[in-house]
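Participant: For reference, the sequence and a predicted model appear below.
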Amino acid sequence: MLSQFQGKSQYDKSIDETLRPSACGPVTASVILQHMDNPLSKIPINQLYKLLGTTRIGLFTWRFVHRLQQLLGTGWQVRKCSFSEAVYELDSGRPVAAKFDKWFSFNWNGGYEFNYHWVPVIGYEKNASDVTLILHDNGSPSSTGNIRHVSYRVNHEVLSFVKIAPLNTSKRH
């Protein structure tokens, strides 16, 4: 687990109250970039919300990838990745963005951890029958963000991962 990772609640008082219910994507991007010492993490969440093209229903994966890549420029790689690539990123000390999305994956009836939510994955634990993802939940109206342990096996149908990494990884985490 990335022990130095600092999460943030999407319900933090610094975030516009009207944006909070759908700010999980921008918060996830911001805290991952903060962990990687990228200056873009200094952009206020309210502004990043707009720059990423977030809507009241959330942030589409393709838009998260495309807009964040534009903002970071050619020295960075932002793209969807497989579960095994996500594990490699975590092993390399880089958190990964994960999106739980039962609505647009058309898996409406499962007992998933979240219906629709972006979170930073900060670690994992393997056992004989599953992999437990360690993530920083960005909070809810009634709780601040916290560390959660989530079954990959139970949630894999609705999960997608986004790698955010500098192209020259020898200089950063």
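Facilitator: Yep, it's here.
Participant: hey, let's count contacts and neighbours off CA atoms from now on
Facilitator: Will do.
Participant: all strands for the chain, in order.
Facilitator: Taking DSSP state E, the strands of the chain run over residues 76-81, 96-101, 116-126, 131-137, 146-151, 159-166.
Participant: ok and the longest one relative to strand 159-166, angle-wise?
Facilitator: Between strand 116-126 and strand 159-166, the angle formed by their directions is 80 degrees, by axes from the mean of the first three to the mean of the last three Cα atoms, to 10 degrees.
Participant: what about versus this one:
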Amino acid sequence: MKKLIDLQGFSQYHHKIHPSYRNSACGPTTIYVILNYLFGKKVPPNVNELYSILGTTKIGLYRWRLIKNLQNYLGAEWVVKNCTLKEALQQINEGRPVAVKFDKYFTFQWKAKPTFKYHWVPLIGYELEGGELFLIVHDNGGINRDSQIRKVPYTKNYKVLSFVKIEPKRYKKSE
């Protein structure tokens, strides 16, 4: 079983991103890719603007800060919050990518060997293969390399993962 959202990735090392931001621009790049998918050409901020709007620092973007600042930016019509793996996969099933953070350091998993040590990426799909769950992500590129789709094993990474969903608020209809 495989589920995949077709979206356009973007490299955090793109020439349009301020050179001093590039090494720590994975969070803003992830949010840029997701917002571009959700809103299309109506996305006003570029990665440089999102770097500031989200409160990114030279060491990266804290999850709590991403949630708070993106929620403020998007407003009351949207819900930005932590979610479980099950909720993240449900978001994919509903056609919405999820921001996923690999964080070996602040989860104190010093001996772990995850796919990424400290990195935000858009989760764009998943696949069950031989009873194992694989997460499908865009990796936000590298120096002189565009973003590419990667399939990463959940079991190798689960201790360092956190998920943030961005979904429209669902209002109950008045009776």
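Facilitator: Looks like it arrived, so ask away. If you're wondering where the values come from, they're calculated on a predicted model, not measured in any experiment.
Participant: ok so, going back, now that we have the strands of the first structure, can you turn them into CSV and tack on mean neighbour count?
Facilitator: Converted to CSV, the strands of the first structure look like this (neighbours: other Cα atoms under 10 Å):
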stretch, mean neighbour count
strand 76-81, 19
strand 96-101, 25
strand 116-126, 22
strand 131-137, 21
strand 146-151, 15
strand 159-166, 22
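Participant: Ok, which of those strands comes nearest residue 33 of the first structure?
Facilitator: strand 159-166 (8.2 Å; Cα to Cα).
Participant: so the closest one matches what in the second structure?
Facilitator: Mapped onto the second structure using TM-score structural alignment, strand 159-166 of the first structure covers residues 161-168.
Participant: for stretch 72-90 of the first structure, same thing?
Facilitator: Going by TM-score structural alignment, stretch 72-90 of the first structure lines up with residues 74-92 of the second structure.
Participant: Now do the matching stretch: distance from first to last residue.
Facilitator: Across stretch 74-92 of the second structure, the terminal residues are separated by 20 Å (Cα to Cα, to the nearest Å).
Participant: what's next to it, contact-wise?
Facilitator: 3-5, 67-68, 70-71, 97-98, 124-126, 162-169 (Cα atoms under 8 Å, 6 or more residues apart in numbering).
Participant: Could you rerun that using 6 Å?
Facilitator: 67, 71, 163-169 (Cα atoms under 6 Å, 6 or more residues apart in numbering).
Participant: Quick one: distance of stretch 64-73 of the first structure to the chain centre.
Facilitator: Taking Cα atoms, centre = their mean, to the nearest Å, one finds stretch 64-73 of the first structure lying 14 Å from the centre of the chain it belongs to.
Participant: For it, which residues meet the burial criterion?
Facilitator: 64-65, 68-69, 72 (16 or more other Cα atoms under 10 Å).
Participant: Just name the closest of those to residue 110 of the first structure, please.
Facilitator: For these, the nearest to residue 110 of the first structure is residue 64 (24.8 Å; Cα to Cα).
Participant: List the contacts of the residue mapped onto residue 136 of the second structure from the first structure.
Facilitator: For residue 136 of the second structure, the equivalent position in the first structure is taken to be residue 134, counting by TM-score structural alignment. Each residue near residue 134 of the first structure by Cα under 6 Å, 6+ apart is listed here: 121-124, 148-149.
Participant: Many thanks, have a good one.
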